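>>> Structural data only, the sequence is not supplied:
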């Protein structure tokens, strides 16, 4: 009996698809790599299903790729032609919400938006938020240690993990779903899953910490004339608002110009600033909170750190401000090609790095458009290149770009992960010794390298 026949017998015909039965959405993720049809698509609905799938695939030395919301940009969930794809779409249940211990337990296929809504429904709050909230899954968020637009205040996904249930490549189920805040009993293996990109185990359930819902947000759109001024503004806001600054997003002049050029946004200020800032603080809506927010911004206008500011007077104003920041999700539709870079740079090196990137793009990609935006408070920059010609050679720019990231002590991936797309650039951020440690862990847990093979780094299977 073949492996596919055995999988079908154990799981049922409705959980195993091959060939034309496989929906096209499972041929690729958001990385824009050429679509690839996997050997098969399997749809587990329980942890036992996942255990059986991995046990059988491991015995047959059959590589698998794990798929969540397929929103990743580095090819981590993009199938290869010799892999079986495991989709977590049928494992999306919202489980217990424990109001005493302030936790929520969900299956890995639940979306971020579902978790946010479930938490809000009982008066709590989940601190991770990103643009793909309606599609990205919690399992994927853990596997990539997702960040997003509120990291400055609430941290990445790693900070919110209370417990994890996962299945090792040989089918062994491991579970640490304790809700205690302190558990100093040896290796914290659930944290090892955060950022592992599906290379060590398949996450099946997650217990997440919730918090009391913050006070309502006050929102402003601000204009700064330099990155140095913008960083000073951030520091002053953190001091004035006593840790309640939630969001500090930056859009460079080139970002706004691209949006205007493609008709996707309207300039909010009469004079275009070097940096447009989206600021949100959880201060509340009472008179004292509004006075503090307005006074703080006014003081920075008087000091010359800002040259303009718009304060949202309604929820529709707030959404309009956010439409500017999220317009980038449509940029690629208006260009022949988009190459996206997700990096982290020390705050004091941002200005010089962006100047270098812009100059390098002009020199190596004449006629191209470069767009810079990101989470300024934590140093996470998104840099997108739209070549003048889809055939334009990107390698000279990319080589210089990642060399510059390394030179300034940055990271080649701030939140999207390494996947396939950044394999060759990992040594720009990690040492050979660190890479060898990763391989040692991978080999210990997945000796036959069946799980997300050749993502993050190349792991040689033990035959």
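Perfect, thanks for sending it. Fair warning: this is a prediction, and the values are worked out from it, not measured in the lab.
>>> going forward, measure contacts between C-alpha atoms and count neighbours the same way
Noted.
>>> Tell me which stretches of the stretch 351-463 of the chain form helices.
Using DSSP state H, counting those that start in this stretch, the helices of the stretch 351-463 of the chain run over residues 395-407, 432-445.
>>> Could you identify which of those helices is most buried?
Mean neighbour count (mean count of other C-alpha atoms under 10 Å) peaks for helix 395-407 among these, with a mean of 16.
>>> Go ahead and name everything in contact with that one.
343, 345, 353, 357, 360-361, 364-365, 411-412, 425, 428-429 (C-alpha atoms under 8 Å, 6 or more residues apart in numbering).
>>> need the strands for the stretch 151-300 of the chain, in chain order.
Secondary structure of the stretch 151-300 of the chain (DSSP state E, counting those that start in this stretch): strands at 161-167, 173-176, 202-209, 211-212, 218-224, 245-252, 275-281.
>>> swap in the stretch 1-150 of the chain?
16-17, 40-42, 64-67, 84-87, 94-98, 103-107, 124-125.
>>> Would you enumerate the residues in contact with the residue nearest in space to the middle of the chain?
What sits nearest the mean C-alpha location of the chain, by C-alpha atoms, centre = their mean, is residue 146, with 3.9 Å. Residues counted as contacts of residue 146 (C-alpha under 8 Å, 6+ apart) are 128, 140, 156-157, 415-416.
>>> before we move on, the earlier item: closest to residue 163 among the contacts of helix 395-407?
For the contacts of helix 395-407, the residue nearest residue 163 by C-alpha to C-alpha is residue 411; the value is 27.3 Å.
>>> putting a second one here so we can go through both:
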């Protein structure tokens, strides 16, 4: 079947558009990307019509399809197998239009996030979604996983930035909700079916994305705080005092800050490494003189109130990039052990107790571990990384997963804040979704993909 598949798909979309299994095996997702990149073939359609042709053929022949974007996911959402067709949007990478008056962009789903950011910035606009993998992640993948990133506190998740989209269903039907309206209450909002569905309900091919006017000022500070009560109080104070310009509120626990500011890491500590918590604060506005004064005054007030004990204030754009570089240097977690990576969401008031509970349980059950915590605390998202000895990673993973996920049930937390479910978090989705919700998800999956060819086995656990 494999040779027949390659031959027939090449007849549909072109000789060079379909790679065989040997070519698929040469592709690497990188050290931080765990996907198992197996596949009988990899199809690279160049248009929506070609995507429809490929899916129609696969549906008729009952061939499983795994859509892939920039391969920057962390939950095995793009795992394939020897009889799977991998479907890449890499050739659908055109920015079709940027409308500065309507403040929107029409793009194909294979456009790389950073490419879009740079293109709209040239028009005096921004697409505010931003994350460490911006140079590889695609906007279609961002939509399929409902990506979050660094500025959710101000602009929301990817879901908030999609005005409309076009998707192809499992049988090759093209569904277009490709409008550019912020307000559109004409019946069901069908685009939301595909945003965050991880390619299990349809393949996103084109999007209309909302843009914003580019801010003309950016002020940042890296701050040292003595306790978690100060962390939460500072968030509320800065959100109020900055008058709606707060764009990021990132927190690093001490162990993570030390990791990314100690050789061989490239970063150097802007402030001492001795504080329990570090806050990365960013404000974006449009009043060069007034914004800087307001930012400095807000920080001075916070220091006078005893919330902040040390800090470094950005003096230039390069300082801002250096501060963000520390927060984004996540690959340092490979230095001292095998990292088990988590992405959870919970009420801010519960975070201190939650992390304390993790420390206690890990100390009792996982000898030789190292706990690293950081994240987008302003929107309730923590990244938890548990380093364990390299030779014990596989054996200890189930123990660590139970320690990290089980406590979330008590306060209705989420096992996935922004990374998705994929295969990795599928056994734990019941902590965050009730039986009725899972049943409705299965109903949607059965209606849109009755032969279960689209990313089968991902997101939803088997029915009880």
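Right, received. Where do you want to start? All values derive from a computational prediction rather than experimental measurement.
>>> farthest pair in the contacts of helix 395-407 of the first structure?
Across these (C-alpha to C-alpha), the longest gap, 25.1 Å, separates 365 and 429.
>>> Tabulate the strands of the stretch 151-300 of the first structure (a markdown table), appending distance to residue 230 of the first structure and mean neighbour count.
Formatted as a markdown table, those follow (distance: least, C-alpha to C-alpha, whole Å; neighbours: other C-alpha atoms under 10 Å):
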| stretch | distance to residue 230 of the first structure | mean neighbour count |
| --- | --- | --- |
| strand 161-167 | 32 | 23 |
| strand 173-176 | 42 | 17 |
| strand 202-209 | 32 | 27 |
| strand 211-212 | 29 | 14 |
| strand 218-224 | 6 | 24 |
| strand 245-252 | 9 | 24 |
| strand 275-281 | 7 | 25 |
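>>> now the ones you listed as a markdown table including distance to residue 81 of the first structure?
A markdown table is the format used below for those (distance: least, C-alpha to C-alpha, whole Å):
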| stretch | distance to residue 81 of the first structure |
| --- | --- |
| strand 161-167 | 23 |
| strand 173-176 | 27 |
| strand 202-209 | 20 |
| strand 211-212 | 43 |
| strand 218-224 | 47 |
| strand 245-252 | 39 |
| strand 275-281 | 43 |
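>>> OK, contacts around residue 335 of the first structure?
Counting by C-alpha under 8 Å, 6+ apart, residue 335 of the first structure touches 386-387.
>>> and the gap between it and residue 305 of the first structure?
Separation of residue 335 of the first structure from residue 305 of the first structure (C-alpha to C-alpha, to the nearest Å): 34 Å.
>>> you'd agree residue 157 of the first structure is up against residue 126?
No - the criterion here is C-alpha atoms under 8 Å, and residue 157 of the first structure misses it with residue 126 at 9.9 Å.
>>> so how far does the longest helix anywhere in the second structure sit from its counterpart in the first structure?
Secondary structure of the second structure read by DSSP state H shows that its longest helix is helix 288-304. On superposition with the first structure, the mean distance recorded for helix 288-304 of the second structure (mean C-alpha distance after the TM-score superposition for the first structure) is 1.5 Å.
>>> whereabouts in the first structure does whichever helix or strand comes after that helix align?
Scanning forward in sequence from helix 288-304 of the second structure by DSSP states H and E, the next helix or strand is strand 310-313. Against the first structure, the aligned range for strand 310-313 of the second structure is residues 308-311 (TM-score structural alignment).
>>> Give me the mean deviation of that stretch from the second structure.
In the superposition with the second structure, the average deviation recorded for stretch 308-311 of the first structure is 1.1 Å (mean C-alpha distance after the TM-score superposition for the first structure).
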